[in-house]
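*Asks:* Below is the structure, and that's it, no one-letter string:
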């Protein structure tokens, strides 16, 4: 069976929607820049499939049609390193997580071009919350773990997976000394 690849136009749109930055919130590197040759640019980004483009690939979804596999909804813009990582270590990068990365990266870019001061504001189930990070000058702090107020989705086995991304910075409980 043939791969259901993205069109050249769709690849360009995926890249532009995130400002040519990798959608992995821990990376966010630039994926386009100058080349030694002044008439060229260098691109290290890829339009990666969230669910595989062909059977046997990472996160392949047999329920999707060929058109759905090649649709923008199944694509995410990543640097070549992150694209390689999510396909080689696919158990740690489930479909819901990649969709969250894509959504957060697009939201971040939308807020930046709109000039919003709310970039990075987090809400849980529609309720905003304040994450205070307090530190005394003469004392320290110790992490007591993640709060159960962090957003959670189910992985393919039904196990809860905490979703941490750009717009969902984790709530961490701290113990002040």
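*Replies:* That came through fine. On a predicted model such as this, the values are computed, not experimentally measured, just so you know. Numbering: from 1, shown residues only.
*Asks:* going forward, measure contacts between C-alpha atoms and count neighbours the same way
*Replies:* OK.
*Asks:* What is the three-state secondary structure of the spatially most central residue of the chain?
*Replies:* With distances taken as C-alpha atoms, centre = their mean, the chain has residue 101 as the residue nearest its mean C-alpha position (1.8 Å). With DSSP: H, G, I helix; E, B strand; the rest coil as the basis, residue 101 sits in helix.
*Asks:* ok, now how distant is it from residue 95?
*Replies:* Residue 101 sits 10 Å away from residue 95, taking C-alpha to C-alpha, to the nearest Å as the criterion.
*Asks:* before we move on, what about residue 162?
*Replies:* 13 Å.
*Asks:* swap in residue 104?
*Replies:* 14 Å.
*Asks:* Over to residue 114?
*Replies:* In terms of C-alpha to C-alpha, residue 114 sits 28 Å off from residue 95.
*Asks:* got it, and residue 143?
*Replies:* Residue 143 is 29 Å from residue 95, by C-alpha to C-alpha.
*Asks:* Equivalent analysis for residue 127, please.
*Replies:* Distance from residue 127 to residue 95, by C-alpha to C-alpha: 25 Å.
*Asks:* Equivalent analysis for residue 152, please.
*Replies:* From residue 152 to residue 95 the distance is 13 Å (C-alpha to C-alpha).
*Asks:* and what of residue 74?
*Replies:* Using C-alpha to C-alpha, we find residue 74 at a distance of 10 Å from residue 95.
*Asks:* what does residue 110 give?
*Replies:* Plainly put, residue 110 is 22 Å away from residue 95 if you go by C-alpha to C-alpha.
*Asks:* So which of these two has more stuff around it?
*Replies:* More crowded of residue 110 and residue 95, by other C-alpha atoms under 10 Å: residue 95, with 21 against 16.
*Asks:* So what's the residue count around the nearest residue in space to that one that is not next to it in sequence?
*Replies:* Nearest residue to residue 95 in three dimensions, chain neighbours excluded: residue 50, at 6.1 Å (C-alpha to C-alpha, 6 or more residues apart in numbering). When neighbours are counted by other C-alpha under 10 Å, residue 50 registers 28.
*Asks:* here comes the other one, which I'd like you to weigh against the first:
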């Protein structure tokens, strides 16, 4: 009888990617323990599976749904301190897979903002940085996007394809640029940013996870004009 607990351990590349994606801190946003103690050549990090290495583990699903190879891939791993690793596996119910994937995404976003997203000196520079991304998204929406209510797609196949491959990553790049340059925003633009963030999160839920329960916040028109004017009325 074939074993149902077949597992593939993470390879070296997956481990390196996981450490890079984590920034060296526990992936639990409520913990954030630094995993390298001072003056010691050791670390306290533990590689935790989101979907367990074997179907019998916490948050387990059959091998027919997630292969053994995919279970060992970096996309299914999260770096945690020993305490958080024990907690999510000993009491998995409050820590579903969707939550852990969310932790990974949040950490990646934080690192992108802190390290690779430019912080500009002028509003014009920010606008120039995001203009092409907004233009690409607008073109796709005009050609293939939803028309009318309820949500009906002009060309369902092409819309989903371009939404996932272009609009979703472009939305995230725009959001990172806006977050990194909040110091240049007016109070009104900060309110627009909050609405845009909600739109981005709900758009991803619908078009990537096929989850329509999170809401349908529409794209805020204010984003089309954000950072266009040179002068700011105030900086708060």
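*Replies:* Sure, I can see it. Note that this is a predicted model, so its numbers are computed, not measured.
*Asks:* Now which residue in the first structure aligns to residue 141 of the second structure?
*Replies:* Alignment note (TM-score structural alignment): residue 141 of the second structure has no counterpart in the first structure.
*Asks:* check contacts around residue 141 of the second structure.
*Replies:* residue 159 (C-alpha atoms under 8 Å, 6 or more residues apart in numbering).
*Asks:* Helix or strand: which one has it?
*Replies:* For residue 141 of the second structure, the host element (DSSP states H and E) is helix 123-144.
*Asks:* List the buried residues in that helix.
*Replies:* With burial defined by 16 or more other C-alpha atoms under 10 Å, the residues of helix 123-144 of the second structure counted as buried are 123, 126-127, 129-130, 133-134, 137, 140-141, 144.
*Asks:* Mind putting these into a markdown table with distance to residue 157 of the second structure?
*Replies:* Shown next, in a markdown table, are those (distance: C-alpha to C-alpha, whole Å):
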| residue | distance to residue 157 of the second structure |
| --- | --- |
| 123 | 37 |
| 126 | 33 |
| 127 | 31 |
| 129 | 30 |
| 130 | 27 |
| 133 | 22 |
| 134 | 21 |
| 137 | 16 |
| 140 | 12 |
| 141 | 13 |
| 144 | 9 |
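*Asks:* which residue ranges form the strands in the second structure?
*Replies:* Using DSSP state E, the strands assigned to the second structure run over residues 45-49, 77-81.
*Asks:* which residues in the first structure does the last one match up with?
*Replies:* Here strand 77-81 of the second structure aligns to the first structure at residues 75-79, judged by TM-score structural alignment.
*Asks:* and the aligned residue in the second structure for residue 107 of the first structure, what is it in contact with?
*Replies:* Under the alignment (TM-score structural alignment), residue 107 of the first structure pairs with residue 109 of the second structure. By C-alpha under 8 Å, 6+ apart, the contact set of residue 109 of the second structure is residue 176.
*Asks:* and what of the one 3 residues further on?
*Replies:* For residue 112 of the second structure, the contacting residues are residue 176, by C-alpha under 8 Å, 6+ apart.
*Asks:* What is the equivalent residue in the second structure for residue 91 of the first structure?
*Replies:* Checking TM-score structural alignment: residue 91 of the first structure goes with residue 93.
*Asks:* The closest residue in space to that match that isn't next to it in sequence: how many residues sit nearby?
*Replies:* Using C-alpha to C-alpha, 6+ apart and skipping residues adjacent in sequence, the residue nearest residue 93 of the second structure is residue 59, 8.0 Å away. Neighbourhood size, residue 59 of the second structure [other C-alpha under 10 Å]: 18.
*Asks:* now residue 59 of the second structure: how far from residue 48 of the second structure?
*Replies:* The gap separating residue 59 of the second structure from residue 48 of the second structure is 12 Å, by C-alpha to C-alpha.
*Asks:* again with residue 192 of the second structure
*Replies:* 37 Å.
*Asks:* and the two? which has more neighbours close in?
*Replies:* Neighbour count, other C-alpha under 10 Å: between residue 192 of the second structure and residue 48, residue 48 has more, with 22 against 17.
*Asks:* Tell me where the second structure has helices.
*Replies:* For the second structure, applying DSSP state H gives helices covering 12-22, 68-71, 82-90, 97-111, 123-144, 156-162, 168-180, 187-207.
*Asks:* who wins for proximity to residue 44 of the second structure among those?
*Replies:* Proximity to residue 44 of the second structure (C-alpha to C-alpha) singles out helix 82-90 among the helices of the second structure, at 6.8 Å.
*Asks:* name the helices or strands packed onto the closest one?
*Replies:* Where contact means 3 or more C-alpha pairs under 8 Å, 6 or more residues apart in numbering; DSSP states H and E, helix 82-90 of the second structure is packed against strand 45-49.
*Asks:* Need the residues that contact the strand it packs on.
*Replies:* 15, 24, 26, 35, 71-72, 76-82, 85.
*Asks:* Of the residues you listed, which is the most crowded?
*Replies:* residue 79 leads these on contacts (other C-alpha under 10 Å) with 28 neighbours.
*Asks:* What sits closest to that residue if chain neighbours are left out?
*Replies:* residue 47 (4.9 Å).
*Asks:* what number of residues lie near that neighbour?
*Replies:* By other C-alpha under 10 Å, neighbour count at residue 47 of the second structure equals 18.
*Asks:* got it, and residue 6 of the second structure?
*Replies:* Residue 6 of the second structure, neighbours per other C-alpha under 10 Å, totals 13.
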